[in-house]
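1. Prediction below, plus the sequence it came from.
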Amino acid sequence: MTVIGAIFRPQNPPERLRSVARAADEAGLEELWLWEDCFLESGIAAAAAALAWTDRLRVGIGVLPVPLRNVALTAMEIATLHRLFPGRVSVGVGHGVQDWMAQVGERVESPLTLLREHLDVLGALLRGQEVTTRGRYVQLDAVALGWPPPTPPLVLAAASGPRTLRLAGEAADGTILHAGMPLDLVRQARQLVDEGAEASGRTERHLLISYVQIHGNDREAAVEMARERARAGADHVVLEPARDEPDPEGFVRMAAEVGSVVGKD
């Protein structure tokens, strides 16, 4: 079964999130995804608000840029969300846009190394382990969460290039693909993350979450595009509105209708 979600773009003012989240919840949309783009809106703060305003809606953050965040803080925030809203949160991390990372003085020489270290430690902390590590970028001394989630959540990573996709398969439980990735690369991504998962001994299916941009509220086009990505190997298809979409509430209602069709396939 393919899970259908929709994105609330951070180009919308934060105060618009309440009505969009409630519209999504009332319409039966399964997932509402948020971004942490510089320098617009906080992913964690927005997710907490959306979860509190709704009853059943799952909320995803895709993604938190790891150069901006100490991994212990990321783990604390994710753990808190999971304890407050069990089973309703999905959080991904990624390289971040390198120009933005340079703007804040956090650009690193090896984004791939940083992401690997962050993923390994984040997963361990969320499993309730005490971590001491002296990595190139991530350094912790006997750090353990005081309130880890009762059930360790899935750790997701954003990826697009071959090396990052293999890393995501090795070190994460799922991968988020950006909306600009064509179908043939979605198929290639499915293969690469599965190769990475197999190489690291992971036996659970690696979740592939594919964004796809939809212009306007064209339900028929959205259904076809979602089905195409599902056939290419995506487990979750997340509909991304245009940057200037004037009716985000209508968009999430349309996405819920797409989910009622595609979810039956």
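-> Arrived safely, thanks for sending. This one's a predicted model, so the numbers in the text were calculated from it and none came from an experiment. Numbers count the residues shown, from 1 in each chain.

2. From now on I want contacts and neighbour counts done on CA atoms only, so please keep to that.
-> Will do.

3. elements contacting the helix or strand containing T133?
-> Using DSSP states H and E, T133 sits within strand 131-134. For strand 131-134, the elements it packs on are helix 111-126, strand 139-143, judged by 3 or more C-alpha pairs under 8 Å, 6 or more residues apart in numbering; DSSP states H and E.

4. quick one: the first one to chain centroid distance?
-> When you say that, I think you mean helix 111-126. 15 Å (C-alpha atoms, centre = their mean, to the nearest Å).

5. now stretch 249-258
-> Worked out by C-alpha atoms, centre = their mean, stretch 249-258 lies 19 Å from the chain centre.

6. Stretch 155-167 now?
-> Counting by C-alpha atoms, centre = their mean, stretch 155-167 comes out at 12 Å from the chain centroid.

7. likewise stretch 3-17?
-> 13 Å.

8. What of stretch 9-28?
-> That offset, for stretch 9-28, works out to 17 Å (C-alpha atoms, centre = their mean).

9. Below is an additional structure, to be compared with the one above:
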Amino acid sequence: MTGLGAVFRPQLPPERLREVARLADESGLEELWLWEDCFREGGLSTAAAALAWTERVRIGVGLLPVPLRNVAITAMEVATLHRMFPGGRAIVGVGHGVQDWMGQVGARVESPLTLLREHLAALRALLRGERLTVDGRYVKLDDVALDWRPEAAVPVLAGATGPRTLRLSGEAADGTILHAGTSPDGVRKARQLIDEGRESAGRTDPHEVVVYLLTATGPDAATRLRAELVAEGLDSVPDLGVAGDAGAVAKAVQRLAEAGADTVILQPTGDEPDPEGFVRFAGEEVRGLVA
């Protein structure tokens, strides 16, 4: 069955998260995703709070920008979440981050691909309980291991868009996060590139693909969806986003699933007037229509 979730967008103040997380937990959604967008809420602090406020729903962070985070700190934080909230309820993705934002804080690197490769390798090894000494271009560790390693395997996802990063995700990550500018055809192409990376690394383990779907519902849904696509420069991309009732949204989810998405995360528009109602709509109306 295709997994279904929703996004708590960081345009909302952090004090709104508790009610949204509670509704996601009660509504039947599998996942609630958070973003670490500069310069809004921190991804791991909000994830910890959402996990503490809920009992069932999985909480995803998509994604943590690796230029901002020493890999040892990332490993410590992720391991802590998984030990405090076992059962795979915490999902963490890492990625390049928005390069302009990285430049604003003095963290932009010459080779984002090299940094992501080194970060993924070290993060996954640390979470497996390995002791590392690494002297990479960006990642440098001297006899580092976690004292409190996770008690179960922790998948690490990577956010990816371009061909080289998609291949790297297949090679070095356990799953891939695709942004809301990805159409069904884009999912098919991404799957192909991910599989090329997996083949080059000799990987045969599962690889989850998570896709955001820009979604609007209500009387002004089409207008809000169109405005956001125009603002993001995506209005010329065919078959992108969905506006309408639960049936229309479920069909759009199914198209992404048929293209290769394992989990689809409904992303409300930035001006969604009722975030709590959006989560309730996703869980109570859309969830039952998705195969």
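-> Nice, thanks for sending it over. Every value quoted in this text rests on a predicted model; they were computed, and no experiment measured them.

10. So which of the helices and strands packed on strand 131-134 of the first structure is the most surrounded?
-> Using mean count of other C-alpha atoms under 10 Å, the stretch among these with the largest mean neighbour count is helix 111-126, at a mean of 21.

11. Contacts for it, please.
-> Where contact means C-alpha atoms under 8 Å, 6 or more residues apart in numbering, the residues beyond helix 111-126 of the first structure that reach it are 66-67, 71-72, 74-75, 79, 94-95, 108, 130-131, 135-138, 143-145, 148-149, 152-153, 155, 157, 164, 167, 171-172.

12. how far away is A152 of the second structure from G88 of the second structure?
-> 8 Å (C-alpha to C-alpha, to the nearest Å).

13. Can you tell me the element the spatially most central residue of the first structure falls in?
-> For the first structure, the residue nearest the mean C-alpha position is G62 (3.1 Å; C-alpha atoms, centre = their mean). G62 of the first structure belongs to strand 58-65 when assigned by DSSP H and E.

14. What is that strand packed up against?
-> Judged by 3+ C-alpha pairs under 8 Å, 6+ apart, the packing partners of strand 58-65 of the first structure are strand 31-34, helix 43-53, strand 89-94, strand 155-158.

15. Find me the equivalent region of the first one in the second structure.
-> In the comparison with the second structure, strand 31-34 of the first structure aligns to the range 31-34 (TM-score structural alignment).

16. Surely H96 of the second structure touches R69?
-> No - applying C-alpha atoms under 8 Å as the test, H96 of the second structure and R69 come out as separate, 11.0 Å apart.

17. neighbour-wise, which of these two wins?
-> H96 (23 against 14; other C-alpha atoms under 10 Å).

18. Not counting residues beside it along the chain, what's closest to that one?
-> P65 (5.4 Å; C-alpha to C-alpha, 6 or more residues apart in numbering).

19. Who are the contact partners of that neighbour?
-> Per C-alpha under 8 Å, 6+ apart, neighbours of P65 of the second structure: E36, V94, G95, H96, G97, V98.

20. now with 7 Å?
-> V94, G95, H96, G97 (C-alpha atoms under 7 Å, 6 or more residues apart in numbering).

21. Now for those residues: which two are most distant?
-> Spanning the widest gap among the contacts of P65 of the second structure are V94 and G97, at 8.3 Å by C-alpha to C-alpha.

22. Perfect, that will be all.
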